[in-house]
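Peer 1: for reference, the sequence and a predicted model appear below.
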Amino acid sequence: MKKHKWMYVVVDEGHKLKNINCQLSRILRQISSKNRVILTGTPLHNTLAELWALLNYVSPEIFNDWKIFEDLLTTNSSNQQIIEQEKQNKIISSIHQILAPFMLRRTKPEVGLDLPPKKEILVYAPSTPSQQILYECAVNLVKSAKEQKSDKFTLECSVIDGRKRRKSTKIIDYKQYYKDFDELYDEESYTSLIADESVIELPKELVGSRQDNQYVSFGRFNRYNILMQMRKITNHPYLVQWPYDHRKGRLVVNEDIVRTSGKMRALDELLQQLYVRKNRVILFSQMTKMLDVIEEYCHYRKYQFLRFDGSTKLDERQQYINEFNTNDQIFMFLVSTRAGGLGINLCGADTAIIYDSDWNPQMDLQAQDRCHRIGQSKPVIVYRLVTAHTIDEKILQTANSKRKLDKMIIQKGQSFRASNQQNGDQQRTLTLDELIKILESTDFKAIYNYSTDKLESDRLYSDEDLKKMLDRECSEELIEIGSQFNRSQE
């Protein structure tokens, strides 16, 4: 391709060029062309520097200094700082004018797709006792290393490679994967977190004996992955240590797979109601090992499911998609967010569950649109699960800041460009009231908080709350069930 001079180079899913130094970007820039076009539904993911990288590819002569562009506005700016900047310098309005000649954007309503409504609900879940202790251990580990000014801290434990992931509901014999468990097992290594000379004891309920259940550890704690380990703990403690029945030669799967995780408790209550109502579900997770846990849960609850992740062969992917869309008996489709978030149509489902959020909000938006697209005839509801008072809330806060930037720069800018085209030469800019409304807006139509008086019971949410959570009627006003005070009592 480099040998020829092209009239046009058209790059589909062009947001992959957001890193100007990535290999794809470098190779495409070597192709000589008179015109360049980028096709993408998400031109702004994290920062304005990424948007500049796309513009630099399209027109490198004009957009040749990324620092000037990036310094205009950042996701770290507070709402008040953004408002003051707009008052003094009209920065956002200036960006809209810069982008106007280079961007043509059409949203679903503008092209007349006539899709049913989509409603997103934020569902807060508590941390279970085992999650709280593990999370505290992780936090203390970091504090201990900071005090000793050391990077050399780790969770000393035997690591057994994870079992093969299933592609269907076929039962697997676990003995073949853990036949050498006796040789790998070291009783001392399962009892403490070691940070240099200091030792942090693990909770008793997570330490098995040789006579009863033992535990399989799936990773090591260190400075460079502690954030990921904290995310694992908030998702499910089995991602750190999963009970293993040495006598039966397999991982333990019982009611504890639900009880030991706050998110799983919330998920279980939702799925039971969705199953009765004959709704069909796509569940997204960032972690394939979390999908492993949910697979076991589906077997335990006898839910039929399919699974799609990065290891799924190309010739099997479309087969699974077609099977799900045509077979109403399949209740759930388990999908890894990155592998299944683009280019597939799962309109056979009317419910999406984001089990763990991505730092990049566009990944989750692309994922939930797998079922809210052409061919969908039912209202779609999206549940986003969040473990209260954990790193989950920080991820959500960061993602909301990035979404705020997208709404200000891309979405509002496009509406002004369309308005200005209709009004001829009369230029309309962003007013302060409109800016404040954007900054205070949220993608969520409802927020559901668990009640602390139900933490010790079998249910997190009352029948009345679940009925409201399952209501697919869209409201313009944000609805919040339960109080923030209840969550703060945890």
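Peer 2: Looks like it came in fine.
Peer 1: all contacts plus neighbour counts: C-alpha atoms, from now on.
Peer 2: Noted.
Peer 1: count the neighbours of Pro43 for me.
Peer 2: For Pro43, the count of nearby residues is 25 (other C-alpha atoms under 10 Å).
Peer 1: adding another structure so you can compare the two:
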Amino acid sequence: MKYKPHQYQEYATQQILDTNYIALLLDMGLGKTVSTLTAIDLLLNDYFDASRVLVIAPLRVADDTWAREVEKWDHLQHLRISKVLGSAIQRRKALKADADIYVINRENVEWLVGELGTKWDFETVVIDELSSFKNPKSKRFRALRRVRPMMKRLIGLTGTPAPNSLMDLWPQIYLLDQGERLGKTITSFRDRYFVPGERSGHIVYKWHEKKEAEQRIYDAISDIVVSMKADDWLELPERIDRIVQIRLSDKARDLYRKLERDLLLPYQDADVVATTAAVLSNKLLQMASGAVYDEEKGIKLIHDAKLDALEDIIEAAQGKPVMVFYNFKHSLARIQERFPQARILRKGKDGNQDIVDWNNDQIPLLLLHPKSAGHGLNLQESSCQTVVWFDQIWSLEEDQQANARVHRQGQTRRIVVMRLVAEDTMDEEAVIALERKADGQEALMQAVKARIERVRVV
């Protein structure tokens, strides 16, 4: 296929060429992969400013997306890609292959750093989904930090750089500039821009931004961060977000309340640390969806109200495919039991065939987990217009990425995203939290977006 870049794609490619260390906050659907590959091709074959290029990506993206994009576009088909995946033996063989671009999944970054050590020879590194390095304590971040001084270029790609708070930015920006803009350590970053908030003893588990901290952070990173929002560049079909209120029966509500009290009462006179809060909210979200695991890993059924609502939605779709996101295994099992026609997205080659079948309208009901369907899947070619969130989640990043599998460039139909929200349960809190995080995310995107305003009038 002949590549006819949009104006924003040309701009993104040029920014990569002009800036050795750069984060491109490209909204979903803006073609970040082909823009980056075009820049890499120029660096390799025109500017001779790169030799071996490493791409770090989520597993499914590493296995499929980058190679598929090379095959898709005429101007890239000469690029040779080696997938550093599979067993250790397979990965070592792939590293020795004669290629231009080596693609590895992020879970194996620590292995790669250990394998190469001081012989690290990837001067140009692309991190697809830079936000997956937002935890400064993670092994993948610490490993990449060790070899960062040996890189001449680093390109970070993501649509959600601060999915939870501005605290997520420090590790990502550190990989770009080694601490020049936001500080050499996470501690110095916190001291400069945040004040301690909620704590448990001496442990602070929530930090609050200082006055004007947001603007100061944006100003500090503006020269190496470029933001592009899909709404500014693409004329996508309308997306409608709907809350489907799920009313529980008196019996189900009483059971929910009882289990809720049983979980919450032991903590009423004690501080609830973050990990405990996560466990509690997870249990309550399970209950809101209709079932919960007990201490013996058995399943306690609470209600079928969401299954009944999903049945109504499928019927209203009048034969068109419906995509459903679930978060809990027992939700998956209950949906499959109620709807035998449902299919899940499998792994490997089988999963690739599932994508083809879905886009050809051969799967009437596709069940996806947001963690496995978040990146690199193009599912917009089916006639699906209905996306349903059966379970509610806390992660803004997973929510945005999952919805963008259908509502993205190439989509020609209006999309309706429905959230099944049980009334007066933790479901409502999760939806409110996502909306609150989205507001913060939008502030970040808007602040750095100003860097590209001039190109719009060219």
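Peer 2: Happy to help now that I have it. Nothing here was measured: the structure is a model prediction, and the numbers come from that model.
Peer 1: now the counterpart of Ala100 of the first structure in the second structure. Nearest residue, chain neighbours left out?
Peer 2: Aligning on TM-score structural alignment places Ala100 of the first structure opposite Ser222 in the second structure. Closest residue to Ser222 of the second structure in three dimensions, ignoring its sequence neighbours and counting by C-alpha to C-alpha, 6 or more residues apart in numbering: Val448, at 5.9 Å.
Peer 1: residue in the second structure paired with Ala145 of the first structure?
Peer 2: So Ala145 of the first structure corresponds to Pro266, using TM-score structural alignment.
Peer 1: could you report the neighbour count for that match?
Peer 2: 9.
Peer 1: state the distance from it to Met323 of the second structure.
Peer 2: 39 Å (C-alpha to C-alpha, to the nearest Å).
Peer 1: check Lys437 of the second structure too.
Peer 2: As judged by C-alpha to C-alpha, Lys437 of the second structure and Met323 of the second structure stand 24 Å apart.
Peer 1: what does the residue nearest to Ser222 of the second structure align to in the first structure?
Peer 2: Checking TM-score structural alignment: Val448 of the second structure goes with Gln414.
Peer 1: I'd say that match and Phe102 touch.
Peer 2: No - judged on C-alpha atoms under 8 Å, Gln414 of the first structure makes no contact with Phe102 at a distance of 11.2 Å.
Peer 1: which one's more surrounded, the two?
Peer 2: Set side by side, Gln414 of the first structure and Phe102 show more neighbours around Gln414, with 21 against 11, by other C-alpha under 10 Å.
Peer 1: tell me roughly how far the strand or helix carrying the more buried one lies from the second structure on average.
Peer 2: In the assignment (DSSP states H and E), Gln414 of the first structure maps to helix 412-422. Comparing helix 412-422 of the first structure with its match in the second structure after superposition yields a mean distance of 3.7 Å (mean C-alpha distance after the TM-score superposition for the first structure).
Peer 1: after that helix, which helix or strand is next?
Peer 2: helix 432-440.
Peer 1: what range in the second structure does that next one sit on?
Peer 2: Mapping helix 432-440 of the first structure onto the second structure (TM-score structural alignment) gives no aligned residues.
Peer 1: just want the angle from that helix to helix 412-422.
Peer 2: 150 degrees (axes from the mean of the first three to the mean of the last three C-alpha atoms, to 10 degrees).
Peer 1: and Gly375 of the first structure, how far from Gly41 of the first structure?
Peer 2: According to C-alpha to C-alpha, Gly375 of the first structure stands 19 Å off from Gly41 of the first structure.
Peer 1: got it, and Val276 of the first structure?
Peer 2: For Val276 of the first structure, the distance to Gly41 of the first structure equals 35 Å [C-alpha to C-alpha].
Peer 1: neighbour count winner among those two?
Peer 2: Legend: neighbour count by other C-alpha under 10 Å for Val276 of the first structure and Gly41, higher for Gly41 (15 against 8).
Peer 1: what do we get in the second structure for that one?
Peer 2: Alignment note (TM-score structural alignment): Gly41 of the first structure maps to Gly159 of the second structure.
Peer 1: ok, its match touching Lys32?
Peer 2: No - counting by C-alpha under 8 Å, Gly159 of the second structure does not reach Lys32; the two are 9.7 Å apart.
Peer 1: who touches both of these two?
Peer 2: Leu26 (C-alpha atoms under 8 Å, 6 or more residues apart in numbering).
Peer 1: all helices of the stretch 51-200 of the first structure, in order?
Peer 2: 66-70, 79-89, 91-99, 129-147, 181-184 (DSSP state H, counting those that start in this stretch).
Peer 1: what is the first one packed up against?
Peer 2: Under the contact criterion of 3 or more C-alpha pairs under 8 Å, 6 or more residues apart in numbering; DSSP states H and E, helix 66-70 of the first structure touches helix 48-58.
Peer 1: returning to what we had before: give me the number of residues near the match of Ala100 of the first structure?
Peer 2: When neighbours are defined as other C-alpha under 10 Å, Ser222 of the second structure has 17 of them.
Peer 1: now stretch 402-417 of the second structure: which residue numbers in the first structure?
Peer 2: So stretch 402-417 of the second structure sits over residues 367-382 in the first structure, by TM-score structural alignment.
Peer 1: what residues does the matching stretch touch?
Peer 2: Residues outside stretch 367-382 of the first structure that contact it (C-alpha under 8 Å, 6+ apart) are 113, 115-121, 284, 337, 340-354, 472.
Peer 1: change it to 6 Å
Peer 2: Defining contact as C-alpha atoms under 6 Å, 6 or more residues apart in numbering, one finds that stretch 367-382 of the first structure is touched by 116-121, 341, 345-347, 349-353.
Peer 1: could you pull out the buried residues of that stretch?
Peer 2: For stretch 367-382 of the first structure, burial by neighbour count (16 or more other C-alpha atoms under 10 Å) applies to 367-374, 376, 378-382.
Peer 1: related to what we said a few turns ago, isn't the match of Gly41 of the first structure right up against Leu25?
Peer 2: Yes - between Gly159 of the second structure and Leu25 there is a contact under C-alpha atoms under 6 Å: 5.0 Å.
Peer 1: overlap of the contact sets of the two?
Peer 2: Listed as contacting both Gly159 of the second structure and Leu25 by C-alpha under 6 Å, 6+ apart is no residue at all.
Peer 1: what's Ala316 of the second structure aligned with over in the first structure?
Peer 2: By TM-score structural alignment, Ala316 of the second structure lines up with Gln273 in the first structure.
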